[in-house]
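>>> sequence? don't have it. structure:
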């Protein structure tokens, strides 16, 4: 019975507290929201325009879900939700929020005194546009942060996460809800890169404060490893002889030959935005380096279609204990784009670099 109470409201049809309209609209996204008329609902949600409006159908006697724009409201950009003296014509936007996919109206600011571009107006309203020009789709910052946490904690894929948002919008006719899956993948890619730039200090000019580190790097550095001139002094005369090893920087390599990737059709435009500044090297530079590595005749015949310049290696080793070269052309690596990864790390297991392997341990 307590759950059924939310399917109706005893105040429906009575005079609203504003004395100008009848009570007809409820909000389940707000905590203990008192049903009001449409105008009061808009007034109470100027700072939260993505709450669903549950509007009572007086003919069918039940609540129907509507976006706030169906009540006559237009989300105004550039004035913190307030009115604009020279607003542009409203545009129909598809905005993805944590409670679903909204088809709502948005008006850009047209004030001549301070007229930022449309991208800045959207971003300052915590809306991430899907495209740089002529965008009609945007994602709220909250939904991007929420997906990032779900993806890291529970390994939830973007397809499943967006599918849940579609069902939150309409759990009966989900196929009729606009599905911005392709835009979502692209926006998440850019969002993660910008977040990485911010957290690594590149947006704050951290390279000027840490000149001993590679310029523009996006690594998470080990705070315990000694960095001469930064957190340690290797020439300190007070360091006891038996503790001098603490000033030593140690590096190790570790390979994972089970981390494989099979050949598959991928989007050629889905490229890394880091450009070799993070853990993996730049693709073209790494490919050119691999072309100079000797390989066996069997491997050479397999990779000539993708690598033009391949250096042929001498005959395989006959040593029973040297199995690295002899395993390069095993059948288990057939149809694989990557046959493993190798990580360079410090003694505190902070990853410093990664590379993919092709055809065994190459």
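Cool, got the structure. Keep in mind that this is a model prediction, so the values were computed, not measured. Residues are numbered from 1 along each chain as shown.
>>> Please count neighbours and contacts with C-alpha atoms only from this point.
Will do.
>>> mind listing what the closest residue in space to residue 228 that isn't next to it in sequence touches?
Once flanking residues are discounted, residue 228 sits nearest to residue 234: 6.4 Å by C-alpha to C-alpha, 6 or more residues apart in numbering. By C-alpha atoms under 8 Å, 6 or more residues apart in numbering, the contact set of residue 234 is 228, 244, 247.
>>> Can you turn the buried part of those into a PyMOL selection?
This is how PyMOL selects the buried members of the contacts of residue 234, with burial counted by 16 or more other C-alpha atoms under 10 Å:
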select buried, resi 247
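>>> Tell me the one of the contacts of residue 234 nearest residue 273?
Among those, residue 228 lies closest to residue 273 (C-alpha to C-alpha), at 30.7 Å.
>>> Use this one as the comparison:
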């Protein structure tokens, strides 16, 4: 590298490497294997490379010089009109140049002359600055891929020319930004989606006459969302910084939009009755001081008036009969949608009675909603949607959010055009990747279709024929009428789930009735027998928590970690000592055993808090104990076992999803580390559930013998390591034999008759697995249809481009050939 700062072979010969006559003192930093040349030769050889950077040897080192200073003039015509004060911006830097425009009587304008050599001028009137097409294209791609701002890019070019900052030149940043914005725009419109159904372009003949079982394939999926990171300060205004388009791309017509907001913007909006969704409940209270725009809404603002206008604007030119609409707050937003629609202009209104319109909540956002919404608005349990998740806008936001900070300071028109540009690039990348993405999705869908079919067969074989017929009729009736409140939802449990909290409530209510009858058996003024047993189970869980924390510290424990552990142990010790005082009242037989522990002089350091025995009724062996306490522990342990199994099933579902997501989408060390941490957290919860179930099962077996319980297990069984498997194991390849469905998936912890049977839970699980099988089957069918639509769309678009090339009538034969060549190039790409 240091050799590049010397003259190379010029040390032994001082003559020009080109002509061999004159002394060579100049060399080019950008030519391939540059030699030393004289002034005349370096100017002549750079007649077609005027953007190269040249240096001059001063007997000690090289110093920067410009080709303009050496006498290079760029002649754009044969009759000369001098312009000595011209600047050309290229990928190698910012170059002062001498440009000679053509001065003939029939010469084109200076703007045209610059454009014909591939230089984009800053103005149409006497331009003195231009940018090469190649540099603008390069910056365009960098702005998409690296989110480079025009300010950063321009000043990087300045440093390429002079990294010392000692040469003070006129700042042309604003001129550069204007040229880039104009060059990128060029009247661009929106990029259409080849996979979406578009009548007359990619739908089969007579698609409107398709039977009900096929009509859903020609439905439109719309995903709605808002992004409050895309704010804009009150900078400039529309008259000073207008957009270069008027809704040609991805924005609605602003005049109509603002008129609608002015006329109806003061109307009150109802609060959400489902989820505590801040974007809705705080829509009127969001801080907007100093902001011209608080965010951006897309059909891909959470105030209904904003979203209503965007939604109906999107559907103005669609004639499709099936619409599937997903929105984070669809459960609330859709309620009065058709009533609000009448406030819009007539040409924005939708003839909804003749269409099938369904509303969904995206899969990632659904858990934040109440249980009823999680079944009514779920993609998972709905027919004819495939594996749609409704989260497409979130993926687009992840692409656009990195430029949010730079757009915050833009004027309205510049911001509009920049967003249009980035959205167009995102759509274009999706379009060119459709072949690979659809193939990948099809392979996955076919594999999962087989896997879920096998799982459903195993589950289906575990139920009776009568149940199968009844449950099928019930779920099909709901699928035909999902919004009919009179039709029971098969995905909702009809009976009460057995939970530990529910069992505690039942026991407390029982004690309340005894108090009314004057039969209070409490021996403590504040702690009843059921509360006493419940507190014991809570202490038992805290002991397991402290033990897990200590185990996770490893061999090299820091002082901070030791302090945290000791604090947890001290707190737990105090809780246990307080509980034992109550224990002596309800279990006097334990007084002798616990006397040491409750003595003030006892040494708390003898045993760690997590190792102390609590001596609940199930752990005292044959010692006498009131049957009421055993019965209370029985009820709570039974509920605890069912509670734990539900949490264990959730952990297995989450872990399977994380493993699949990690395999398909996570790349790089940072992302893999975060994914691994999430997996370890879920695995820890799974291990805790297993330990809690073992404790419950052991206690139930002991108490069952003491209380004379027979056939109490219902669906409960000993939990073996092989039982802890997901319903669909992503590590098992379909076709490797039938996999046995473990017992934890054949029961759902539902008590329908007080006898521990699980028929209702079995029905819910059967309906869910059946829905998954249908979703994957529909996904295969939908992907096949989208593949056909993509091919058909590109054939249509290629034909359309061919026609465009022959529509124009241009006197300039060169321009006409260029138009037809461009159209042919686009047709070839299609």
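Cool, got the structure. All values reported here derive from a predicted model rather than from experimental measurement.
>>> on that earlier part again, mind telling me what element the residue nearest to residue 228 of structure 1 is part of?
According to DSSP states H and E, residue 234 of structure 1 maps onto no helix or strand at all.
>>> Quick check: the gap between it and residue 243 of structure 1.
From residue 234 of structure 1 across to residue 243 of structure 1, the span is 11 Å (C-alpha to C-alpha, to the nearest Å).
>>> in the stretch 201-350 of structure 1, which spans are strands?
Secondary structure of the stretch 201-350 of structure 1 by DSSP state E, counting those that start in this stretch: the strands cover 251-256, 261-262, 336-338, 340-346.
>>> I'd like the next helix or strand past the longest one.
Meaning strand 340-346 of structure 1. Scanning forward in sequence from strand 340-346 of structure 1 by DSSP H and E, the next helix or strand is strand 351-357.
>>> What is the burial count for residue 182 of structure 2?
Applying other C-alpha atoms under 10 Å, we find 14 other residues in the vicinity of residue 182 of structure 2.
>>> show me the contacts for whichever residue in structure 1 pairs up with it.
Structural alignment (TM-score structural alignment) places residue 182 of structure 2 against residue 190 in structure 1. By C-alpha under 8 Å, 6+ apart, the contact list for residue 190 of structure 1 reads residue 273.
>>> try 10 Å
Residue 190 of structure 1 makes contacts with 128, 130, 196, 272-273, as judged by C-alpha atoms under 10 Å, 6 or more residues apart in numbering.
>>> Nearest to residue 325 of structure 1 among these?
Taking C-alpha to C-alpha as the measure, residue 325 of structure 1 sits nearest to residue 272 out of these, at 30.7 Å.
>>> In structure 2, what residue corresponds to the closest one?
By TM-score structural alignment, residue 272 of structure 1 lines up with residue 243.
>>> Could I get the full set of helices for the stretch 151-300 of structure 2?
Taking DSSP state H, counting those that start in this stretch, the helices of the stretch 151-300 of structure 2 run over residues 173-185, 212-215, 254-264, 278-281.
>>> okay, those helices in CSV with distance to residue 823 of structure 2 next?
Formatted as CSV, the helices of the stretch 151-300 of structure 2 follow (distance: least, C-alpha to C-alpha, whole Å):
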stretch, distance to residue 823 of structure 2
helix 173-185, 18
helix 212-215, 35
helix 254-264, 31
helix 278-281, 45
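>>> Tell me which of those sits nearest to residue 571 of structure 2.
Nearest to residue 571 of structure 2, of all the helices of the stretch 151-300 of structure 2, is helix 278-281, at 36.6 Å by C-alpha to C-alpha.
>>> still on that earlier bit, pull out the buried residues from the contacts of residue 190 of structure 1.
For those, a burial check counting by 16+ other C-alpha under 10 Å picks out 128, 130, 196.
>>> Can you convert these into a markdown table and add a column each for distance to residue 55 of structure 1?
Formatted as a markdown table, those follow (distance: C-alpha to C-alpha, whole Å):
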| residue | distance to residue 55 of structure 1 |
| --- | --- |
| 128 | 29 |
| 130 | 30 |
| 196 | 42 |
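>>> what packs against the one helix or strand residue 593 of structure 2 maps to?
Here residue 593 of structure 2 sits within helix 591-598, counting by DSSP H and E. Applying 3 or more C-alpha pairs under 10 Å, 6 or more residues apart in numbering; DSSP states H and E, one finds that helix 591-598 of structure 2 contacts helix 559-586.
>>> If anything else comes up later, I'll come back, but that's it for now.
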